[in-house]
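Visitor: following is a predicted model, sequence given first.
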Amino acid sequence: MNGLEYSRLARAVIDQKEDLMNEWEWLSKRILPRSRDVLRQLKTPARDFKRENCAKACEALHTLAGAFITHVTPSGQKWFEFEDKSIKKSKTYENWYRHATDVTLDALTSSNFYPSLQETHVDRCLFGTGCMLCESKKSGGLSFKHIPIGSYGIAEDKEGNVDTVCRSFKYTAHQAVQAWGIKRLPTEVREAFNRPERRFTEEFEFLHLVMPRKGYTLGNGRADVPPRKMRFASVYLYNGGSMPIVEEGGYPEFPYLVSRFLKWDNVWGYPAARKCLDELEAVVRMYRHLDKLAELAVYPRFFVDAEQEGDIDYRAGGETVIDRSIAGLNLPREWGINGRLDWGLEHIKELEGKIESAFFVPFLRVISSVDRQMTATEVVARQKEQVIGISATFSQFVYDFNVFLERIFAELFRQGAFNSDAATQPKDFIVEAPDGIDYSVTVPGVSYKGVISQSIEMAQRQSMDYAMQTAAQYIQFTGDPSAMDCIDISKAIKFLFKVSAAPSEVYRDKAEIEQVQTDRQKAQQQQLALMASQAANQQSQAVRNVSE
């Protein structure tokens, strides 16, 4: 594709966000004002200033976004673990996967991953979609960048996975030359760079388009694959004039994390606040009325006789001289301040409760107070209904993040961060291409260890415990043991072992379990043979006794 074709494609992708821009601006104004105009109004309010945002919704948003950081991706803790996803699991490679997990977590901690992910979580919870870019640094390691909502467009493949992103960003002439060199830039950018008064101040718009490439070299294990033969095309365009191509390269994996809060009827996510839009507007409107009522209580309105205009002293301790004829009229006097402030506050409390429920705040309060106030049984009882609601967005995040984790894992592997050799590396980890030169990296399975994941599994455990207890009661009542035939006891025990967060070292792998079962069968057969031999000996002795 030439520059013009790339530019038309890029604009088509990024412009399809316009249908939701009004909604995103409304949510930003009501929940988390960030635009310069809104902040300026809050800092220097005009005389006719009206409350626009809901503080309770802002608090609920940060509670939900913070919960994903604290209870799903906590910094400084092992919140995920690579594991062997092959059918024949082997304990031989557990150390390799454990080492890869530790290296990956250390790489994320030493980068700007967590600050960027925090902003991505806020966008995901507020607007329904969050976006973050993962790049490799020339000096080694990883670099992450949060992409603000409204600055990019996305497109999906036939499976509903985001595989195309076009974002818009601005660089000064100084930054553009640092990124690409002065020879690749258009005339207007070079002219600004050569003018000291414009070099660091004047900004120019660029586009970054990432999309699947039809013809690409199989394999993401080699670090020396030419960028133009990689699986995803990466094109930087100058958004001005004829929009020339500034840089054309590629990525072996999709470099963007695009996580939707929930999926709905288009490529964009379904925000949590969509369940409480009416309550948000009602709270803001109610606060506006209560603001006026409180202001009237402090600065009441007055009826004033026409002859008193300009002669009344409203200052504290002020004295106003009036005529006896006017004194009989009881003027000035207050009017229109009979609103019920307590009723308004009670109604606001009810509306704010619905807003908190939309952001799962009641559920998050429960799991945050597990260790301080309640037993595990009480926690499960209170969590069960809320878990059903939050498990959908948690599962969506895990699904989206697994794709992003493939990018992180493969990039660290190409940098040699794992330092593994053929002896310790899993046999099926490398998949060779037909040409015998290129090869792909098989990304391990991922197990999440966060508190929300444990809460969801705990609710599942409670349901399984109830089913097994019911079956046991049925057997006890009827004496029919066939009720347990439909339950795989070994799988049930394995699940209970997993959700109990017990150390993995004490759980036997498949080969060890089979060996234990084989040894048990041999022992049983030996015991049966011994019993048969003893019975035969006893019978023989009995025959001899009878003969004698």
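Guide: The structure has been received and is ready for your questions. Numbering: from 1, shown residues only.
Visitor: switch to C-alpha atoms for all contacts and neighbour counts from now on
Guide: Noted.
Visitor: how about the strands in the stretch 151-300 of the chain?
Guide: Listed in chain order, the strands of the stretch 151-300 of the chain (DSSP state E, counting those that start in this stretch) span 152-156, 162-172, 203-212, 232-238, 245-251, 256-260.
Visitor: can you point out the buried residues in stretch 67-76?
Guide: Within stretch 67-76, the residues that count as buried by 16 or more other C-alpha atoms under 10 Å are A67, F68, I69, T70, H71, V72, T73, P74, S75.
Visitor: before we go on, here's another structure to hold up against the first:
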Amino acid sequence: MSIMADSIADDVMREQSQLAAIRAPWEAHWQECAQFVLPRQDEFFGARSPGGKRTEKMFDSTAPLALDRFTAAMEGMLVPRTQKWHRLRATDPALNKIPAVIAYFEEATEILFRSRYAPHSNFPNQINETFASLGALGTSAMFLDDMPGKGIYYKSLHLSEIFISEDHRGRVDKVHRKFRYSVRQAVKRWGLDQLPADMQQVYAAEPERKFDFIHCVRPNEERHPARADFKGMEYASYVIVCDSRSLVHGGGYRTMPMPVSRYRTSPREIYGRSPAMEALAAIKMINEMKKTMLRAAHKQVDPPMLIHDDNVISRLRLVPNGLNVGGVDSQGRQMIQPLQTNARLDYGLQMLEAEQRTINDTFLVSLFQILVQTPEMTATEVLERAKEKGWLLAPTMGRQQAELLGPIIERELDLLAANGVLPEMPPELVEARGDYAIEYDSPLNRAQRAEEAAGFFRTIEGLTPLAQLSPEFSKVLAEKFDADAVIDMLVDVNGVPQRLLLSEDKRRAKEQEEQDASELQGILAAAPVVAKTAKDMAAAGAAAGAALA
């Protein structure tokens, strides 16, 4: 190994020690949250055996179920599988009026979604696991890379593998991933010649033996923008074998391949805090309460028995049809009685339900159920609720668009462009250096725009009584609004698929057909009158000619 490679490996290992020290206080917290909320990711202090039980400490399922609903809601509100939840636009508004630019971004968006939801991409299930980590642990990470000949693939990363650092703007710009590979996997990934000598020797005898690796992605401090190789890229990338401190692979990325997202952060913390952390006291309490309730209910259903101490009953038989000799005295009084604890299970249930509501509120479950629980609402009330939901969810989910989805889209476009999959840019866009903006059109964004529709319906509801009193007022009201603009607004807010709408060309053609048909109908209707007039005129002319003769 060269001196430079040794220096890089030592530098990465020093960074790893620093990042591990920063992360250390979080690990016990993550472990506790995972035990009660996301047991399948309970691996922060050593690897656990695959297939083993991980729910030993769980007595109540409220928190895991709330996390499942939270995850489903995040996916449904931000990245619904059946909708195009974002569009691409030029940053310069003037360019968005040029047909060639519009067509380019429409085609690029279409290619993006086809690639993202291709069968081999794994995006839907991996984004779901990423949101689960976000809800339980507060921080999530995903890896995006190119699969030669197939396209982009996505992999949600376990938080135990991730170590991060921020830049001066609070963006995660340095990521270390510590993971384990077997020697066979390492050979397939980087080649036998790239591995240190000790691993090459192990490969022949124990190809499945595992080693620890660190993948470091950090800003390229020695970047030369004019260069086309990895030295001209935005991020430097190094893979190190931990045991031998050996550099296995060095390269770079034009865009961040491991976007990291946080649910909520304190100004002095770089790792995120999750709904599970905020509700951890209630989650732990509800598990203890459930244990107590189970014991109390068990005593009620199968109570302890009180027996008189006279040695008459040698063995108590509580099975059906069991005979207990000496169970009554000579006067017929029971000598065996259940212990009455007078336990108030109803009090326990009330407290349990209160804590369940707290947990559901923290995971936003109650908010997502608003429209489901109150179906008998007017259109205005539905829009008002949607608007409120948009306001309440904007800080939480808006951050995911900035920290997770934005970098994912940037990475996707970079990979697709590198593979020559994107269409050729029109000259106007090339001149603007290809600058683009992401316009999100998810259910969350439409909920935030619901205020416009709600304002329209409030106005109509307020003016309708006046219109009913005065036909003249009704006429003015009907003429006041632009019907096309109102329809376009409601179509946008309610997410009506564009394929259901007539294009402008088809609308004009349809209007022309209707106009032509109307003119033809008028001609046909006038034909008998014209024919009769002609006939009358001909008859009159013939009569006049006869008179002159």
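Guide: Sure thing, it's come through. Model, not experiment: these values are computed from the prediction.
Visitor: can you calculate the TM-score here?
Guide: TM-score of the superposed chains, computed with TM-score structural alignment, normalised by the length of structure 1, equals 0.76; 461 aligned residues with a C-alpha RMSD of 3.4 Å.
Visitor: quick one on the thing from earlier: and among the strands of the stretch 151-300 of structure 1, the most buried is which?
Guide: Sort these by mean neighbour count, taking mean count of other C-alpha atoms under 10 Å, and strand 256-260 sits at the top with a mean of 26.
Visitor: which residues touch that strand?
Guide: 124, 128-134, 162, 165, 268-270, 396-397, 400-401, 403-404 (C-alpha atoms under 8 Å, 6 or more residues apart in numbering).
Visitor: circling back to that earlier point, could you export the strands of the stretch 151-300 of structure 1 as JSON lines, including distance to A423 of structure 1?
Guide: Compiled in JSON lines, these are given as follows (distance: least, C-alpha to C-alpha, whole Å):
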{"stretch": "strand 152-156", "distance to A423 of structure 1": "40"}
{"stretch": "strand 162-172", "distance to A423 of structure 1": "36"}
{"stretch": "strand 203-212", "distance to A423 of structure 1": "35"}
{"stretch": "strand 232-238", "distance to A423 of structure 1": "32"}
{"stretch": "strand 245-251", "distance to A423 of structure 1": "29"}
{"stretch": "strand 256-260", "distance to A423 of structure 1": "33"}
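Visitor: I'd like to know which of those is closest to H62 of structure 1.
Guide: Each of the strands of the stretch 151-300 of structure 1 has some distance to H62 of structure 1 by C-alpha to C-alpha; the shortest is strand 256-260, at 17.0 Å.
Visitor: same list (the buried residues of stretch 67-76 of structure 1) but as JSON lines, adding distance to T187 of structure 1.
Guide: What follows is these, written out as JSON lines (distance: C-alpha to C-alpha, whole Å):
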{"residue": "A67", "distance to T187 of structure 1": "48"}
{"residue": "F68", "distance to T187 of structure 1": "46"}
{"residue": "I69", "distance to T187 of structure 1": "45"}
{"residue": "T70", "distance to T187 of structure 1": "48"}
{"residue": "H71", "distance to T187 of structure 1": "50"}
{"residue": "V72", "distance to T187 of structure 1": "48"}
{"residue": "T73", "distance to T187 of structure 1": "45"}
{"residue": "P74", "distance to T187 of structure 1": "47"}
{"residue": "S75", "distance to T187 of structure 1": "45"}
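Visitor: out of the strands of the stretch 151-300 of structure 1, flag the one nearest I388 of structure 1.
Guide: Going by C-alpha to C-alpha, the one of these nearest I388 of structure 1 is strand 256-260, 17.8 Å.
Visitor: can I get the buried ones among the contacts of strand 256-260 of structure 1 as something I can paste into ChimeraX?
Guide: Buried residues among the contacts of strand 256-260 of structure 1 (16+ other C-alpha under 10 Å), as a ChimeraX selection:
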select :124,128,129,130,131,132,133,134,162,165,268,269,270,397,400,401,403,404
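Visitor: just the contacts of strand 256-260 of structure 1: which are in strands?
Guide: Of the positions in the contacts of strand 256-260 of structure 1, T129, G130, C131, M132, L133, C134, V162, V165 sit in strands, assigned by DSSP state E.
Visitor: is it possible to export the buried residues of stretch 67-76 of structure 1 to TSV including distance to K229 of structure 1 and secondary structure?
Guide: Converted to TSV, the buried residues of stretch 67-76 of structure 1 look like this (distance: C-alpha to C-alpha, whole Å; DSSP: H, G, I helix; E, B strand; the rest coil):
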residue	distance to K229 of structure 1	secondary structure
A67	40	helix
F68	37	helix
I69	36	helix
T70	39	helix
H71	39	helix
V72	36	coil
T73	34	coil
P74	37	coil
S75	36	coil
